[in-house]
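**Q** Below is the sequence, then the predicted model.
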Amino acid sequence: MIRQIQKRPAGSDASPLFLFHDASGTISNYLALGLLGRDVYAIADSRIKAKGDESLQEMSRRYYALIKSTISEGTILLGGWSLGGMTALQVAWIFSRDPKINVAGVLMIDSPFPDYRIALSLALESPASEDGPTPTRSDLEKSMLQTLTMLHKWKIPVWRREPQPHTVMLCAGDDVISDHVALSLVDQFRDSPTLGWNERAGSSIVNESYPIQGHHFSIFDSRNVDSVTKTIVTVTAAMEMMAPEDDEY
């Protein structure tokens, strides 16, 4: 499901931003964001309760098709929180084969490098975002476990024919306070400005990083959301300035 959640101001030519769901499959965290000055679309996972072992690559191909059904050509921005940032990276790689679309940048909102092997053996519980009817805890735990398995099997894309879009990490400033090991794993690379990516991915995935308020699960809380909103506005505007003109692409 793709949903437009913000509209650009009249007369603006700002490129649209597409934000991908988190591991719960929902998008309502993005509804808390302040005005970003551009069309903003959020993509939810309508298959959160579906069975199967869809890979991140397969899921990203579905989302590529959704975006193409909305924007057939031009410049776009991709991003997301947590799993959404990794999905954005994979969808950007798919778009690198599309001559009609230019991905000006990838925005990863506190998306730590996916080294969650320990968590695969744990029963997970996670503060979930909500969008529509509240899933049961077992639904959410199942979704989280499926996500961890998916990320464990994911091969991080490598750009060979085209340069990787400018990629920015927004890093939460605080650690999660929890006795649950699975939750604390989101902070295992908290000391790294790229949340572990440039040290562990085999190449420099993240070009820049910016601090934002809160911990991984409180970024969109009312006391912190102004911080992430202002940073997204700044970062996306800079990405557009660095991107080639459409007629040069």
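**A** Alright, I've got the coordinates.

**Q** When you work out contacts or count neighbours from here on, use the C-alpha atoms and nothing else.
**A** OK.

**Q** Regarding residue 77, what is its secondary structure?
**A** strand (DSSP: H, G, I helix; E, B strand; the rest coil).

**Q** Just give the closest residue to it, not the sequence neighbours.
**A** residue 17 (4.6 Å; CA to CA, 6 or more residues apart in numbering).

**Q** ditto for residue 222
**A** Nearest to residue 222 is residue 32, by CA to CA, 6+ apart, at 7.8 Å.

**Q** ok, the one you found - how many residues close by?
**A** 14 (other CA atoms under 10 Å).

**Q** What of the one 3 residues further on?
**A** By the criterion of other CA under 10 Å, residue 35 has 18 neighbours.

**Q** structure B:
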Amino acid sequence: MNLVEFLQDLVTQGWQLWSEGEKLHYRASKSELTASVLSQLKQHKTEILELLRDRPDIFNVDSLNVEQLTASLHQNRRVSSSSPLVPIQPIGSKVPIFCVHPFAGTVFCYRDLAQLLGRDQPFYALQALGIQDGQEPLTRVEDMATLYLAAVREVQPQSPYILMGWSFGGMVALQMAHELKTQGEQVAFLGLLDTYTYSHLPDEQYISKEVVIELPHETLSISWEELQRLPIEQQAIFLCEQAKQTNLIPSDIERSLRVQLSNSEAMCNYLPLPYPGTIFLFRAEKGLFSFSQDVSVLEPTLGWAEVVANIELHTIPGYHEYMVHQPNVSILAQKLKDCIEQALNPDEHHDV
């Protein structure tokens, strides 16, 4: 009996399975608590916990779907602990979405968006190297794209591909699309979520630069100006002092700082090549929150018209910093749904 059949039998027999952190809990009648069943539960504990983290109600008898259960097990097994790929919502029958991290390198910010896109829409995020302990951050967009594509292909070996990224992540998504096109693959949808070309970023005198340390339950923002007064070896110490009132720990802060410095270097040195496909650009209506210059003077495509001939522009209410947070993310999610459906089924959409 394989794992899917084993779990299906448990559910139909009335077993209840749920998790609390790394603990697996179950409820069943005494007659069903056989040594064989308990042994299999222990053997497959890690896989069952992963399933419950992705979808807590997956073992509900009313919603159990064997095909989705099989697909989820298959996908979870393919994503190793060292992979940059984070399966935020791995279950579903639609073409998966792969979304690249923003400047901070973490991907917690995409949880609301993944949820709003629907339970049948697989959503994977790509987290920066260096966020986890023992990893060295990358300093070139091209290297990030190559690494991330290798991880993407572990889950989806063949096209069509759906790629996107918020802020800095859009640059990396564009480079990934370049590589796929060069290799003869189809990029059905490329979405840039308020991504600026480096040449069109606001001038330094108009924007206050910050380093943002973002973890699941805490966020710390520190001015670059304060950091730049200190030698690099003292910057993490300074951040630790600033974080005393939070739950952030020194190693988290040091790793996040190194990732952001590496992403800054990558962004400054990246020269995008002309892209032969279409990009869907979702622009924040109010621009950057800390941008004091008149937003109307910004180039409408944030500089991408210089390298991309075909741009479909959509405007999202609010500021850049809040695009993937409520209430703006609900509008973004609906626009993404419509655009992705249009991109995957172009023959079904005609102008009237």
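**A** Okay, I see it. The shown structure was predicted, so the numbers you read here are calculated from the model rather than taken from an experiment.

**Q** Got a TM-score for the pair?
**A** Comparison of the two superposed chains (TM-score structural alignment, normalised by the length of structure 1) gives a TM-score of 0.77, and 224 aligned residues with a CA RMSD of 3.1 Å.

**Q** got a list of what whatever residue of structure 2 lines up with the residue nearest to residue 222 of structure 1 touches?
**A** Matched across to structure 2, residue 32 of structure 1 falls on residue 112, judged by TM-score structural alignment. Contacts for residue 112 of structure 2 (CA atoms under 8 Å, 6 or more residues apart in numbering) come out as 324-325, 329.

**Q** Residue 112 of structure 2 belongs to a helix?
**A** Yes - counting by three-state DSSP, residue 112 of structure 2 falls inside a helix.

**Q** still on that earlier bit, so the residue nearest to residue 77 of structure 1 versus residue 209 of structure 1, what's the distance?
**A** 19 Å (CA to CA, to the nearest Å).

**Q** same question, residue 199 of structure 1
**A** 14 Å.

**Q** now do residue 145 of structure 1
**A** Per CA to CA, residue 145 of structure 1 is found 28 Å from residue 209 of structure 1.

**Q** Need the nearest residue in space to residue 145 of structure 2, chain neighbours excluded.
**A** residue 176 (4.8 Å).

**Q** of residue 17 and residue 209 of structure 1, who's got more company?
**A** Per other CA under 10 Å, whichever of residue 17 of structure 1 and residue 209 has more neighbours is residue 17, with 26 against 20.

**Q** what do we get in structure 2 for that one?
**A** Matched by TM-score structural alignment, residue 17 of structure 1 corresponds to residue 97 in structure 2.

**Q** Compute the distance between that match and residue 38 of structure 2, please.
**A** Here the criterion is CA to CA. By it, residue 97 of structure 2 lies 37 Å from residue 38 of structure 2.

**Q** what does residue 341 of structure 2 give?
**A** 44 Å.

**Q** Strands of the stretch 101-250 of structure 2, residue ranges please.
**A** Assigned by DSSP state E, counting those that start in this stretch, the strands in the stretch 101-250 of structure 2 fall at 123-126, 161-166, 187-193, 210-214, 219-223.

**Q** Which of the residues in stretch 107-126 of structure 1 are classified as buried?
**A** Buried residues in stretch 107-126 of structure 1, defined by neighbour count with 16 or more other CA atoms under 10 Å: 107-116, 119-120, 124-125.

**Q** Sorry, wrong one. I was asking about stretch 286-304 of structure 2.
**A** 286-288, 291, 301-304.

**Q** Could you provide those residues in CSV, with additional columns for distance to residue 335 of structure 2 and secondary structure?
**A** CSV is the format used below for the buried residues of stretch 286-304 of structure 2 (distance: CA to CA, whole Å; DSSP: H, G, I helix; E, B strand; the rest coil):
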residue, distance to residue 335 of structure 2, secondary structure
286, 18, coil
287, 18, coil
288, 20, coil
291, 25, coil
301, 17, coil
302, 19, coil
303, 22, coil
304, 20, helix
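
**Q** how about these, which pair is most distant?
**A** 291 and 304 (19.4 Å; CA to CA).

**Q** just to revisit the earlier point, what's near enough to touch the match of residue 17 of structure 1?
**A** Shown in contact with residue 97 of structure 2 (CA under 8 Å, 6+ apart): 121-124, 161-164.

**Q** export those to JSON lines and tack on neighbour count and distance to residue 153 of structure 2?
**A** Shown next, in JSON lines, are those (neighbours: other CA atoms under 10 Å; distance: CA to CA, whole Å):
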{"residue": "121", "neighbour count": "20", "distance to residue 153 of structure 2": "18"}
{"residue": "122", "neighbour count": "22", "distance to residue 153 of structure 2": "14"}
{"residue": "123", "neighbour count": "27", "distance to residue 153 of structure 2": "14"}
{"residue": "124", "neighbour count": "24", "distance to residue 153 of structure 2": "12"}
{"residue": "161", "neighbour count": "22", "distance to residue 153 of structure 2": "10"}
{"residue": "162", "neighbour count": "22", "distance to residue 153 of structure 2": "12"}
{"residue": "163", "neighbour count": "24", "distance to residue 153 of structure 2": "13"}
{"residue": "164", "neighbour count": "27", "distance to residue 153 of structure 2": "16"}
